[in-house]
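Visitor: curious how this folds, go ahead:
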Amino acid sequence: MTVSLSRQLQGYRLTTAKILYHLPDHPSLLQTFVWQNFDLAPRFPELNRFLAFWQREIEGKLHSVSVASAELISPVELRFAQGVFSLH
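Guide: Next up is the predicted model:
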């Protein structure tokens, strides 16, 4: 079992964060950074750890963070067929 599969079975989801931050040399300009990792919703401990690192170690001041999260392993959706067609 791969690490990502075992984490997904523990409830981790693929999480993507779009981080807007001010450029250190030009604070009026914003730059985008995209972060993606497996994380636990709704608390997002991995993302919070990364953002704490950013504020502590990186000069660019954070402007905003947008988060999207999706389960990659979920129950299968079954639907009954509306008809049966035969081709000869």
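
Visitor: only C-alpha atoms from now on, for both contacts and neighbour counts.
Guide: Fine.

Visitor: so what's the residue most central in space within the chain closest to, chain neighbours aside?
Guide: Nearest residue to the geometric centre of the chain (Cα atoms, centre = their mean): residue 15, 1.5 Å. Excluding the flanking residues, the one nearest residue 15 by Cα to Cα, 6 or more residues apart in numbering is residue 69, at 4.3 Å.

Visitor: now the second one, please; I'll put the structures next to each other:
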Amino acid sequence: MDSAFMRQMEGYGLTTAQIFYRLPDQPSLLQQFIWQQYDLAPDFPELAHFLDFWNSRIDGPLHSVRIAHKRLIKPAEFRAVNGVVTLH
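Guide: Just a heads-up that it's a prediction; the model follows:
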């Protein structure tokens, strides 16, 4: 079974982070990096781990992070129907 599907069954949803950071040699310029992974809202442990890695190992200091999150697998919508229509 696909590991991405299993994570979705555990409650993970697709998370996209738009990360703006300053260039080390030109601090007045911002660069953009897009990160996408399955993560748990609202704590986002995978994103927090990645940002910790960024702060410790990458020279470009973070400016801001924008997050979008969507659970792809969720309970089906159910609507009760009162009546039956028969077509020939």
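
Visitor: residues of the lengthiest helix in structure 1 that come out buried?
Guide: Secondary structure of structure 1 read by DSSP state H shows that its longest helix is helix 45-57. Residues 47, 51 are the ones in helix 45-57 of structure 1 that count as buried (16 or more other Cα atoms under 10 Å).

Visitor: which residue ranges form the helices in structure 2?
Guide: For structure 2, the helices defined by DSSP H occupy 3-9, 45-57.

Visitor: which one of those helices lies closest to residue 23 of structure 2?
Guide: helix 45-57 (13.3 Å; Cα to Cα).

Visitor: quick one: contacts of the longest helix of structure 1?
Guide: Helix 45-57 of structure 1 has contacts (Cα atoms under 8 Å, 6 or more residues apart in numbering) with 37-40, 61-62.

Visitor: now residue 9 of structure 2: how far from residue 37 of structure 2?
Guide: Distance from residue 9 of structure 2 to residue 37 of structure 2, counting by Cα to Cα, to the nearest Å: 15 Å.

Visitor: is it true that the residue nearest to the centre of structure 1 touches residue 43?
Guide: No. Taking contacts as Cα atoms under 8 Å, residue 15 of structure 1 lies outside contact range of residue 43: 11.5 Å.

Visitor: thinking again about what came up before, what's the mean deviation for the longest helix of structure 1 versus structure 2?
Guide: Compared with structure 2 after the fit, helix 45-57 of structure 1 shows a mean deviation of 0.3 Å (mean Cα distance after the TM-score superposition for structure 1).

Visitor: for that helix, what is the distance to the chain centroid?
Guide: 14 Å (Cα atoms, centre = their mean, to the nearest Å).

Visitor: residues near residue 2 of structure 1, how many?
Guide: 7 (other Cα atoms under 10 Å).
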